[in-house]
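1. What shape does this take:
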Amino acid sequence: MLVKTFGSAVFGIQAITITVEVNIAAGTKYFIVGLPDNAVKESYFRIESALKNTGYRMPRQQVVVNMAPADIKKEGSAYDLTIATAVLAASGQVEANDMDRYIIMGELSLDGTLQPIKGALPIAIQARKDGFKGFILPKQNAREAAIVNDLEVYGVESITEVARFFNGETQLKQEIVNTREEFLNSLCNYDSDFSEVKGQENIKRALEIAAAGGHNVILIGPPGAGKTMLARRLPSILPPLTLYESLETTKIHSVAGKLSVTDALVTVRPFRSPHHTISDVALVGGGSNPQPGEISMAHNGVLFLDELPEFKRSVLEVMRQPLEERRITVSRAKFSVDYPANVMLIASMNPCPCGYYNHPEKECTCPPGTVQKYLSKISGPLLDRIDLHVEVTPVNFSELSSERLAEKSEDIRDRVIKAREIQTERFGNKPELHANAQMSPQMVRDICKINTAGQTLLKKAMEKLGLSARAYDRILKVSRTIADLSGSEEIKLEHLAEAIHFRSLDREGWAG
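-> Below you'll find the predicted structure:
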C-alpha cells in the first residue's frame, strides 16, 4: 500500500515542503531514497524501537521510503515522525484519510516520545502558504509555530497521540497564541537599564547618538572602565522591535534551535557577544549543515565584540561585507543560502596590551611601538565601517558612591525613537534605508549639507587633528544624527564639533 505524508526542509530561514512516500510490498528489506543524510537513514532504528515500545509493529515486508523532491538533501532527525506515521498508515495500523492535510515533524525517542525540532516557525509559515490545514509537531515547539495564524498547530508528546488522532480515537488540543498580545506584553522588557550606570555621561551620549542613527561604535579604554557594562545596555535604548522585525528575528532563532519552550516570539532586540576565539564560519554562518552565525543571530539587534584586537584577523575581515550589505550569502558547490544580518556593531578594546595607555593615573608599561602594533590588528577597511570612536575613562570615587540615579533607558529611548521617525520620513521613498548610517556617499553629499562656517570648521579639524579622509563622510553622517536628536533641520557648528570629537582613532599621533 502506498501512503503520502508531508514534512519540511529548512534552507537559510526559508522552508520547503517535502513529500514522504512509503510503499509496502512483498520482500524483506527497508530502503530510504531521496538524498537522505546519515541522521535520516538511521531513522529506521529509532522508528522500529518506538513502534515496538508503543504497541505497534514495524512491517516485516519490503518498505520503500521516498523523500521528494529528490534533488534536495534531507538532513536531521526531524523526519522520524513523518516517516513513522506513513509506515503505520501503509501497514494498515492507522487510517490515512486526512493525513495529507497536515505537516508532520518530530524526532522520535526509542520509547516513542518526541524530541524538539529546529525551524518550527519557518516550517509553519510555509505550511500555511502551501494550504495545509494543520501542523503536528513536538509539544516543546508548539508555541513558536502557533504564532502563525490560519494554521491549526497541535503539540504532541508521543507517536501514540498521533496514531490515535488519525484513527479518530482522540482529539488533539490545538495550541493557540495571540501573536499581537504576546508581542505587546513582552516588548521592551530588558533586564538592565542605563540608570544603573554611574557617571560616564559622555559615553552614554555617544551610545545615544549611535542608537539614533544606527551607527557602529568602538569603545577604547582601560580595564574596569565600564565598556562591557555600557555595551550590554545599548539594546535597551534602541527603538522597540516592530512585529515584522520580531517575526524575522524569531525565524532565525527558531532555525538555530535557540528558542526556549516558553517563548513564542523574540520581543526584545538580540544582544550577541561571541568569545574572541570564535571561527569565521561560526561568526558568519554556514558549515556542512548550514546554520545562522552570530552575526545573523544578532539580526535587528547588537553584535558586541569584546577585546576586538584579540579576534583572529580572518574573523574580523569576513565581517566587512555583512556590515556593508546587511546580508550574508553562504555559497557552496551544491547550494547557496541567505541569512539577514542587519546589526549594530559595538566593539571594545584596551588601548594597548597592558591596558593603561593614556590612563589618567596609571602608567603604561608597553615598550615603544607596541601601542601602534596593537591597534594595527584592526584593519583600515573594518575601522572604516565604524562611525564612532569613543575613549572611555575610569569613573572616579565620588561618582561611584553617588546616590543620584542616572537617566533611565526609557527616557533616552524616547529621544532615539523621535530621531528615527525623522529619518524614516527622510528616507520615505527608499524602504531599504532605516537610519543615517546606511546612507551612500552620494546621499551624504545631498542630505548632509553644511554651510561655509561648517566647512571651515571641518577643514581646520582635519588639518589640526590629522583626521584621515575616511573620517569626512563619517563625521557628516554622525553630525546629521546629532542634528536629528536636537530636532534641527540644518547641521549646525555644535553638531559638527561633537561629531569630530568622536573620531579618536583617526587622530594623527593618537597611538604615539
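2. Only C-alpha atoms from now on, for both contacts and neighbour counts.
-> Noted.
3. Please determine how far residue 327 is located from residue 477.
-> Using CA to CA, to the nearest Å, residue 327 is found at 22 Å from residue 477.
4. So between those two, which is more surrounded?
-> residue 477 (28 against 19; other CA atoms under 10 Å).
5. helices and strands around the helix or strand hosting the more buried one, which ones?
-> Assigned by DSSP states H and E, residue 477 falls within helix 470-485. When contacts are defined as 3 or more CA pairs under 8 Å, 6 or more residues apart in numbering; DSSP states H and E, helix 470-485 packs onto helix 201-213, helix 409-426, helix 441-447, helix 493-501.
6. Please name whichever of the ones you listed is nearest to residue 123.
-> Evaluated over these, closeness to residue 123 peaks at helix 409-426, with 32.1 Å, by CA to CA.
7. Now do the same contact list for the residue nearest the centre of the chain.
-> Nearest to the mean C-alpha position of the chain, counting by CA atoms, centre = their mean, stands residue 297 at 2.3 Å. Contacts for residue 297 (CA atoms under 8 Å, 6 or more residues apart in numbering) come out as 249, 252-253, 270, 272.
8. With neighbour count and secondary structure as added columns, please give those residues in CSV.
-> Formatted as CSV, these follow (neighbours: other CA atoms under 10 Å; DSSP: H, G, I helix; E, B strand; the rest coil):
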residue, neighbour count, secondary structure
249, 26, helix
252, 28, helix
253, 25, helix
270, 18, coil
272, 18, strand
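9. Quick check, residue 137 in contact with residue 108.
-> No. Counting by CA atoms under 8 Å, residue 137 stays clear of residue 108, with 11.0 Å between them.
10. please give me the structure for this one as well, since I'd like to look at both together:
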Amino acid sequence: MWQLAAMVLEFSTWSRNNQWVQLQVSMEPGYKFQWVGRRDGHQIPQRLHAAFRTFGWKWPGKRITVLTQPPADLHAGSDAALSVAVLVGSRQWPIRVQEVYSLYGSVDLFGKILPVPGDVLPESWPASSRFHLVPMEWKRHFSGNNAVVGVGTLQDIQNFLHHGMRRDQGASVQKKEIIWPDLRLSEDLQWFFLVVAAGAHPCFLMGPPGTGKTQMARLWWKLLDVTCEGGQFLEPMPPRSAHVPIGSWLERTEGGCLFLDEVGEWPLKALEALRKPLEEAQCSTLYIAASNPCPCGFQGHASRPCTCPPGRIQAYQRRFSGPFLDRFQLYAYVQADPSDESVVWSEVRHRLKRARAMQSKRGLGLNGQLPADSLGKALLVQEAAWTDLRLWQQRTGMGERSVHAVLRVARTMADLEESVGVQPRHIRLAAHWHWSNQGLISKSDLWGPAHSWSTLGAPRSPRPQSSQP
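-> I've put the predicted structure just below:
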C-alpha cells in the first residue's frame, strides 16, 4: 500500500480572546474543508474563493483541515493566515515558507486586508515570528517597529513573502531576486511583448487556451511594477449581466493592470459598457483583454482541431464592435509552438530601461498613456511616415482615435530602437498590429446606429484631413 503525505503549514494569528495562537493547515488530495472546533467553517471556502478570484487565484480542490494550538475561538481575523496557507499549499504562490510569520486580518470579497471591528491591538508579538503582517490601519500604531509589515491586499502579502516588497515603507527588506519564467514566443510576438511593456499600451489578445495570454498579462504588470512601482494586478470574474463594476475594478488596480479575460463570453451590452470607462482610464491604468478565437476555443491550435462551423466562428469574433476595439492600441493572435525561442529577460529589461529613459526624458509619461493633447509634443514623425499613416487612414476609414493609437505604438518602437524620429517602418508595423487589419468588426447595433459601427454600411469615422508634419 502507498499513502500520499499531507502538506502542513503553520502560522501565528490573533484570536478573539486577544492572544496569539498557532494556525495549522493540512492539505492533501480530496475535496473537503474542515475547521476543527469552528461552527461557521462551511462558508469560508466560498468567501475566500471570491477574494482569490480578484487576483486570478482560486480555492483549490483539496482536502483541507484546520486546527489551532492551543484551541482558541478564532474569527475573521484569521482569514489572512488561512489564505496564505491555502495559496502556498496549493502552489498558486511559488513560495517556500521557511520561517514562521504572524498574520492578522479579515479578507473581504475584493481581497482587501482589514481589521476586525472591536479587536484590541497586541501588546507583544510571538517570539518565533520574524515578521508580523497586519492591516495598514494597525501599522500606524507600530510605525517604529520594522518587523511589523502593513498590508492592504492579499497581493501585498504575496509581494512581501515572494519578493520582500512592502508598501508601508515604499522600500523592501530582504529584497529577493525576481524569478522570471520560461516564456516561449515567436519572433514577432517577442517584439509585440516588448512594445506593450515599454509603452504600457492597452492590447487585445486572441488565441486558444493555454497559449500564454494570462501569463503575458501578468508579466506585463510585473515589468510595469518593477520599473514604475505601479499598482495591483486585477483579474475580475466575467460578468453574467450587462452591469459591469468597471469603476470599482479600475480603482482597485491603483494604476496597475486590469486583465479582462474571456471577453468573448461576456454579454454584448457588458462589452459596450466598458467603452467610456476604459477610454478615461487609459492615462493611468494598463488594461488588457483576452478571448478565445471561437466557442470551442481551439481554432488555430497546433494539435487540437476546432469543432465550430465557419459561420459560428465568424459570428463569435464579430461580437466585438469597432468602438470597443478602438479602446485597444494593439491586437495580437497568440499561439504556442514548442519550437519558439525563450524570452531573454536580461535583454528585455535592458531594452525596457533604455526605452523608458527616453520617455522619461520627454517628461510626458509612458507613450501608451499619453493624453491626446500631449501626443504632438512627443512625436517627431518623418514626412514619409505621415504620408503612410494618412494613406492607411483613408484606406481603412479609421477615425482620429485609431490614428493616435498607431502613433503611440510607433513612438514606442522608435524608442526601443533609440531613434529620435518615427520612421515609415514604425508606422507600417503599428498599423499592421491595429485591430482593423484582423477582420474583427461587429454587426450588432445594441445602442442604435448613432453609437455603434456596422459592416453593413460605410464606416462612420470622419474623413481624413490633409496634414503637414
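11. hmm, back to that, pull out the buried residues from the helix holding residue 477 of the first structure.
-> Neighbour counts using 16 or more other CA atoms under 10 Å place 471, 473-485 of helix 470-485 of the first structure among the buried residues.
12. Skipping its backbone neighbours, what lies nearest residue 128 of the first structure in space?
-> residue 151 (6.0 Å; CA to CA, 6 or more residues apart in numbering).
13. Which residues lie in contact with the nearest residue to residue 380 of the second structure once chain neighbours are set aside in this structure?
-> Nearest in space to residue 380 of the second structure, with sequence neighbours left out and distances taken as CA to CA, 6+ apart, is residue 421 at 4.6 Å. By CA under 8 Å, 6+ apart, residue 421 of the second structure lies in contact with 379-382, 411, 414.
14. mind checking what residue 421 of the second structure lines up with in the first structure?
-> Matched across to the first structure, residue 421 of the second structure falls on residue 490, judged by TM-score structural alignment.
15. isn't there a helix covering its match?
-> No. Secondary structure assignment (DSSP: H, G, I helix; E, B strand; the rest coil) places residue 490 of the first structure in coil, not in a helix.
16. where exactly do the strands run in the stretch 1-150 of the second structure?
-> Under the criterion DSSP state E, counting those that start in this stretch, strands of the stretch 1-150 of the second structure are mapped to 7-14, 20-29, 33-35, 62-69, 100-103, 106-107, 113-114, 129-135, 148-151.
17. from the middle of its chain, how far away would the fifth one be?
-> The gap between where strand 100-103 of the second structure is centred and where its chain is centred comes out at 27 Å by CA atoms, centre = their mean, to the nearest Å.
18. How about stretch 269-279 of the second structure?
-> With CA atoms, centre = their mean, you get 18 Å for stretch 269-279 of the second structure.
19. Other residues contacting it?
-> So stretch 269-279 of the second structure is contacted by 239, 241-244, 246-247, 263, 287, 320-321, 323-324, 327, 446 (CA under 8 Å, 6+ apart).
20. Okay, buried residues for it please.
-> 270-274, 278.
21. Residue 205 of the first structure: neighbour count?
-> 12.
22. Return the residue of the second structure aligned against it.
-> Looks like residue 205 of the first structure aligns to residue 191 there (TM-score structural alignment).
23. Check residue 219 of the first structure too.
-> Per TM-score structural alignment, residue 219 of the first structure is aligned with residue 205.
24. dump the residue contacts of the equivalent of residue 329 of the second structure over in the first structure.
-> Here residue 329 of the second structure is matched to residue 387 in the first structure, going by TM-score structural alignment. Residue 387 of the first structure makes contacts with 215-217, 474-475, 478, 503, as judged by CA under 8 Å, 6+ apart.
25. Could you do residue 306 of the first structure as well?
-> Per CA under 8 Å, 6+ apart, neighbours of residue 306 of the first structure: 228, 273, 275-276, 347-349.
26. just residue 272 of the first structure next, same as before
-> Neighbours of residue 272 of the first structure in contact, by CA under 8 Å, 6+ apart: 294, 297-298, 302-304.
27. Among those residues, name the buried ones.
-> Looks like these have 294, 297-298, 302-304 buried, using 16+ other CA under 10 Å.
28. on that earlier part again, and the match of residue 219 of the first structure, that's in a helix?
-> No. Read with three-state DSSP, residue 205 of the second structure is strand and lies in no helix.
29. Next, count neighbours for it.
-> 22.
30. From residue 119 of the second structure, how far off is it?
-> Residue 205 of the second structure is 46 Å from residue 119 of the second structure, by CA to CA.
31. Kindly report the same for residue 301 of the second structure.
-> Taken as CA to CA, the span from residue 301 of the second structure to residue 119 of the second structure is 54 Å.
32. and if you look at residue 251 of the second structure?
-> 28 Å.
33. What of residue 134 of the second structure?
-> 12 Å.
34. the more surrounded of those two?
-> residue 134 (26 against 13).
35. my read: the more buried one touches residue 101, true?
-> No. Residue 134 of the second structure is not in contact with residue 101 according to CA under 8 Å; the separation is 10.8 Å.
36. all helices for the stretch 101-250 of the first structure, in order.
-> 120-129, 142-146, 159-166, 179-185, 201-213, 227-232, 243-255 (DSSP state H, counting those that start in this stretch).
37. what residue of the first structure takes the place of residue 368 of the second structure?
-> In the first structure, residue 368 of the second structure lands on residue 437 (TM-score structural alignment).
38. In this structure that match contacts residue 213, no?
-> Yes. With contact defined as CA under 8 Å, residue 437 of the first structure counts as touching residue 213 (5.7 Å).
39. Give the residues shared as contacts by the two.
-> Joint contacts of residue 437 of the first structure and residue 213 (CA under 8 Å, 6+ apart) are residue 478.
40. Look at these two and report which has more neighbours.
-> residue 213 (26 against 23).
41. Quick check: the more buried one vs residue 337 of the first structure, distance?
-> Taking CA to CA, one finds residue 213 of the first structure at 29 Å from residue 337 of the first structure.
42. what's the answer for residue 439 of the first structure, then?
-> Distance from residue 439 of the first structure to residue 337 of the first structure, by CA to CA: 26 Å.
43. for the stretch 201-350 of the second structure, what spans make up the strands?
-> Using DSSP E, counting those that start in this stretch, strands in the stretch 201-350 of the second structure cover 203-206, 233-234, 257-260, 286-291, 330-333, 341-342.
44. Determine which of those strands approaches residue 24 of the second structure most closely.
-> Of all the strands of the stretch 201-350 of the second structure, strand 233-234 comes closest under CA to CA, at 29.0 Å.
45. equivalent range in the first structure for that closest one?
-> With TM-score structural alignment as the criterion, strand 233-234 of the second structure aligns to 271-272.
46. To what extent does that stretch diverge from the second structure after superposition?
-> Superposed on the second structure, stretch 271-272 of the first structure shows a mean distance to its aligned partners of 2.4 Å (mean CA distance after the TM-score superposition for the first structure).
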